[in-house]
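[1] give me coordinates for this.
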Amino acid sequence: MADAFSSLVETFRNVGVARAYGAPVQIGGEELIPVALVSFGFGGGGDSGPEGANASAEGGGGGGFVLPLGAYLTNGQGRVVFRANTLAVLVGLVPVVCAVGMSVRGVLKAVTASRR
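    Take a look at the predicted model:
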């Protein structure tokens, strides 16, 4: 199990900003730098079983996702601007909107309960 964990750590050692910002691409005379939200995780565990038994169990797994947020590009005046991927940004905001809605609901319930 330790060897597998060491292998995973080594594989993901350089994951970070390099994965969030893609390599520059030339399209129609303009340079584009893609931007994404990158998330991943992994874990594992084991059990040696009851004392004196020779049975043991180990396991692990992982996963991740990439959400394309948009791209940096140069406009006609030579300034760098960010062009958002509207659909991806809306999908990314869904958990935030849900959390805010649940918080407001909780506050409203507390206020109405205290007025009774």
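[2] for the rest of this, base every contact and every neighbour count on C-alpha atoms.
    OK.
[3] for the host helix or strand of residue 64, which positions count as buried?
    Counting by DSSP states H and E, the element that carries residue 64 is strand 57-74. Neighbour-count burial for strand 57-74 flags 67-73 (criterion: 16 or more other C-alpha atoms under 10 Å).
[4] distance check, the most centrally placed residue in the chain against residue 68.
    Nearest to the mean C-alpha position of the chain, counting by C-alpha atoms, centre = their mean, stands residue 39 at 2.6 Å. Distance from residue 39 to residue 68, counting by C-alpha to C-alpha, to the nearest Å: 12 Å.
[5] what does residue 91 give?
    In terms of C-alpha to C-alpha, residue 91 sits 11 Å off from residue 68.
[6] and if you look at residue 111?
    40 Å.
[7] now do the end-to-end distance for stretch 74-93.
    One end of stretch 74-93 sits 26 Å from the other (C-alpha to C-alpha).
[8] one more, please, to line up against the first structure:
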Amino acid sequence: MADTLASLADSFKNMGVARAYGPPLNLGGEEIVPVALVSFGFGGGTESEQGASGGGGGGFVVPLGVYRTVNGHATFRPNTIATLVCLVPLVSVAGAAIRKALRVARK
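    Alright, predicted model coming up:
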């Protein structure tokens, strides 16, 4: 079990800001820095009576856009499709909350 935890810890050491911001690239005279939303998690469990144990993990990366450096000024250019996909849950929750608030207000 200790070896499993050690290998999980080693695999997640390099996650974080280094994964959210990519290395700067020079394309067509512009310097760009890719930006992404990075999320990961893992868990484990054990059953003491039978001696069973298990674990797992996973994650995802959503490309949010790039920072462009033009004439010494950095600007953010979003990835439109990824932004819309990330907004779908927020719009859904906001719509449900407004619907419930209107139902309560009618009573």
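[9] give me the TM-score for this pair.
    Superposed pair, TM-score by TM-score structural alignment, normalised by the length of the second structure: 0.91. Supporting alignment: 107 aligned residues with a C-alpha RMSD of 1.3 Å.
[10] returning to that earlier point: spit out the contact partners of the residue nearest to the centre of the first structure.
    For residue 39 of the first structure, the contacting residues are 64-66, by C-alpha atoms under 8 Å, 6 or more residues apart in numbering.
[11] tell me which other helices or strands the longest helix seen in the first structure touches.
    Longest helix of the first structure, by residue count under DSSP state H: helix 86-114. Here helix 86-114 of the first structure touches strand 57-74, going by 3 or more C-alpha pairs under 8 Å, 6 or more residues apart in numbering; DSSP states H and E.
[12] in the second structure, which residue range corresponds to the strand it packs on?
    Under TM-score structural alignment, strand 57-74 of the first structure corresponds to residues 52-69 of the second structure.
[13] what lies in contact with that stretch?
    So stretch 52-69 of the second structure is contacted by 30-47, 74-79, 82-83 (C-alpha under 8 Å, 6+ apart).
[14] mean deviation (superposed) between it and the first structure, please.
    Superposing on the first structure and averaging over aligned pairs (mean C-alpha distance after the TM-score superposition for the first structure), stretch 52-69 of the second structure comes out at 0.7 Å.
[15] try stretch 82-94 of the second structure
    Averaged out, stretch 82-94 of the second structure is 0.6 Å away (mean C-alpha distance after the TM-score superposition for the first structure).
[16] give the aligned range of that stretch in the first structure.
    Under TM-score structural alignment, the match for stretch 82-94 of the second structure is residues 88-100.
[17] any idea how far residue 72 of the first structure is from residue 78 of the first structure?
    12 Å.
[18] ugh, wrong one, I meant residue 85 of the first structure
    Applying C-alpha to C-alpha to residue 85 of the first structure and residue 72 of the first structure gives a distance of 11 Å.
[19] farthest from the middle of the second structure: give me that residue.
    residue 107 (40.2 Å).
[20] that one and residue 101 of the second structure: what is the separation?
    10 Å.
[21] got the contact list for the match of stretch 82-94 of the second structure?
    Against stretch 88-100 of the first structure from outside (C-alpha under 8 Å, 6+ apart): 67-69.
[22] alright, I will stop here.
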